[in-house]
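A.B. asks: Provide a 3D model corresponding to the input given below.
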Amino acid sequence: MTVAVTGATGQLGRLTIARLKTLLPAGEIVALARNPEKAADLGVEARAFDYDRPETLATALQGVDRLLLISSSEVGKRAAQHRAVIEAAKAAGVGQIVYTSLLHADRSPLSLAEEHVATEAMLAASGIPHAILRNGWYAENHTGAIPAALAHGALIGAAGEGRISAAARADYAKAAASVLADGGHAGQTYELAGDDGWTLAELAAELSAQSGKAIPYRNLSQQDYAAALTGAGLPEGLAGAIASWDTGAAQGALFDDSRTLSRLIGRPTATLAEVVRAAL
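C.D. replies: I've put the predicted structure just below:
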């Protein structure tokens, strides 16, 4: 059996392959990456896999039994890129696809949802057995703001009192590796999120407790948060998108209490205290 992982040199891809190597022989794992040279340290076979060169993808997928399709990082291009991968997988005879989607994609108000829903529909139409991992927010999406919060004395956002059921990226990677290695999840859609949701105010309080520095949470309007992110150097479009995702969180878009993720990985997901400690 051969399993392959797209986006293998990305943060989720690297963690997933590391986990797969504890479940399967390294010789059964293939890392698919735009620049396979960057995958040399993964200890598995690496193949060139460029979403924007669809004519090459089926060749790269030859002999692959199960494929983890990690959603592209290029928002706005994802649907076309994912279609190319799915068509190539069908041409290559891939037996199963596991896809990383978005939490509650079918009803999410987040702008990210549209391309995930489109990809899920493509998978359904393809006839390829598949499983959908609807990943919630990565805790690192917010702990990445810790250096700036410590430097400026406040954590800012626009999520209000919205509870965010974030989990560590490593938790999602463990779930993806388990489903891919097991192969028995075709037809399943899993809503994956952290066990215990938290607000950005609670994140700020935990950061304050662990750092010994008073870091309040300052809730801004979506417009003001976008402006602050632009002022910090983010491109205007990206800043606006991030601010809108916070507004979605305020509406409950990033909350889920099913604990499906912890059941898949066989242990509780990382706590808020643990992810803050890791970030610090």
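A.B. asks: use CA for all of it now, contacts and neighbours both
C.D. replies: Fine.
A.B. asks: which non-adjacent residue is nearest L12?
C.D. replies: Using C-alpha to C-alpha, 6 or more residues apart in numbering and skipping the chain neighbours, the partner closest in space to L12 is A173 (6.0 Å).
A.B. asks: before we compare anything, build this one as well:
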Amino acid sequence: MSKKILVLGATGTVGKPLVEGLLAKGEAVKAASRANRKMDGVESTPFDFGKPETIATALEGVDRTYMLLPAGYLNVRDLLLPFVEAAASRKVKIVFQSAFGVDANDANPMRQMGNPAGEIRHAPCDLAAELVLRQFPSLLESRPRPGADRLASR
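C.D. replies: Have a look, this model is predicted:
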């Protein structure tokens, strides 16, 4: 398998500078986005967690993936599990961006982000995602932490 990093959300606020940083380090990058926007110097591919048919093409030819959750999804387990299982079957390592320490304890302000109407905010979704990923410990490069671009390029 080639040494290529799949960056999910590659054209977004986090993904675009990550792709640029990885390219500057000489890494081979495959850029995935819902709109399949083209980026200079990288292979582009369509990907949407809500469309499982995009998973196989996105994972083709990569050995690592940088994953973060898009905002607005509430059923994290059902959303992530097909992608994580597909990565596991291909032995693709995952670097997952999360709210640092979201699982630390209930007093952590990042765990207190719900509202009276019951709307789930991003940090609790990150916690749910971490719980899904822990089912596949062999896939994880490391515990999520700042500097994920350094992790992904190892």
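A.B. asks: about what we covered before: quick check: buried residues in the helix or strand the residue nearest to L12 of the first structure falls within?
C.D. replies: A173 of the first structure belongs to helix 169-182 when assigned by DSSP states H and E. For helix 169-182 of the first structure, the neighbour count (16 or more other C-alpha atoms under 10 Å) marks 169-181 as buried.
A.B. asks: dump those residues to CSV, plus distance to T260 of the first structure.
C.D. replies: Listed next are those as CSV, based on distance: C-alpha to C-alpha, whole Å:
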residue, distance to T260 of the first structure
R169, 15
A170, 15
D171, 12
Y172, 11
A173, 14
K174, 13
A175, 10
A176, 13
A177, 15
S178, 13
V179, 13
L180, 16
A181, 18
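A.B. asks: counterpart of E53 of the second structure over in the first structure?
C.D. replies: In the first structure, the residue matched to E53 of the second structure (TM-score structural alignment) is E55.
A.B. asks: tell me the contacts of its match?
C.D. replies: By C-alpha atoms under 8 Å, 6 or more residues apart in numbering, the contact set of E55 of the first structure is empty.
A.B. asks: thinking again about what came up before, contacts for the helix holding A173 of the first structure?
C.D. replies: The contact list for helix 169-182 of the first structure, computed with C-alpha under 8 Å, 6+ apart, reads 3, 12-13, 15-17, 19-20, 23-24, 66-68, 98, 133, 135, 138-140, 185, 192, 261, 264-265, 269-270.
A.B. asks: aligned to G9 of the second structure, what sits in the first structure?
C.D. replies: Looks like G9 of the second structure aligns to G7 there (TM-score structural alignment).
A.B. asks: what is the burial count for its match?
C.D. replies: Using other C-alpha atoms under 10 Å, the number of residues around G7 of the first structure comes to 25.
A.B. asks: is it true that it touches N35?
C.D. replies: No: using C-alpha atoms under 8 Å, G7 of the first structure is not in contact with N35, being 9.8 Å away.
A.B. asks: chain center to stretch 218-227 of the first structure, what's the gap?
C.D. replies: The chain centre lies 24 Å from the centre of stretch 218-227 of the first structure; the measure is C-alpha atoms, centre = their mean, to the nearest Å.
A.B. asks: so it matches what in the second structure?
C.D. replies: By TM-score structural alignment, stretch 218-227 of the first structure lines up with nothing in the second structure.
A.B. asks: what's the average distance of the longest helix seen in the second structure to the first structure?
C.D. replies: Taking DSSP state H as the assignment, the helix of the second structure that covers the most residues is helix 76-89. Average distance, helix 76-89 of the second structure versus aligned residues of the first structure after superposition (mean C-alpha distance after the TM-score superposition for the first structure): 2.2 Å.
A.B. asks: ok, how many other residues are close to the counterpart of L131 of the second structure in the first structure?
C.D. replies: Using TM-score structural alignment, the equivalent of L131 of the second structure in the first structure is A121. By the measure other C-alpha under 10 Å, the count of residues near A121 of the first structure is 11.
A.B. asks: and the strands in the second structure?
C.D. replies: 4-8, 28-33, 43-46, 64-67, 93-96 (DSSP state E).
A.B. asks: buried deepest among those, which one?
C.D. replies: Highest mean neighbour count among the strands of the second structure (mean count of other C-alpha atoms under 10 Å): strand 4-8, with a mean of 26.
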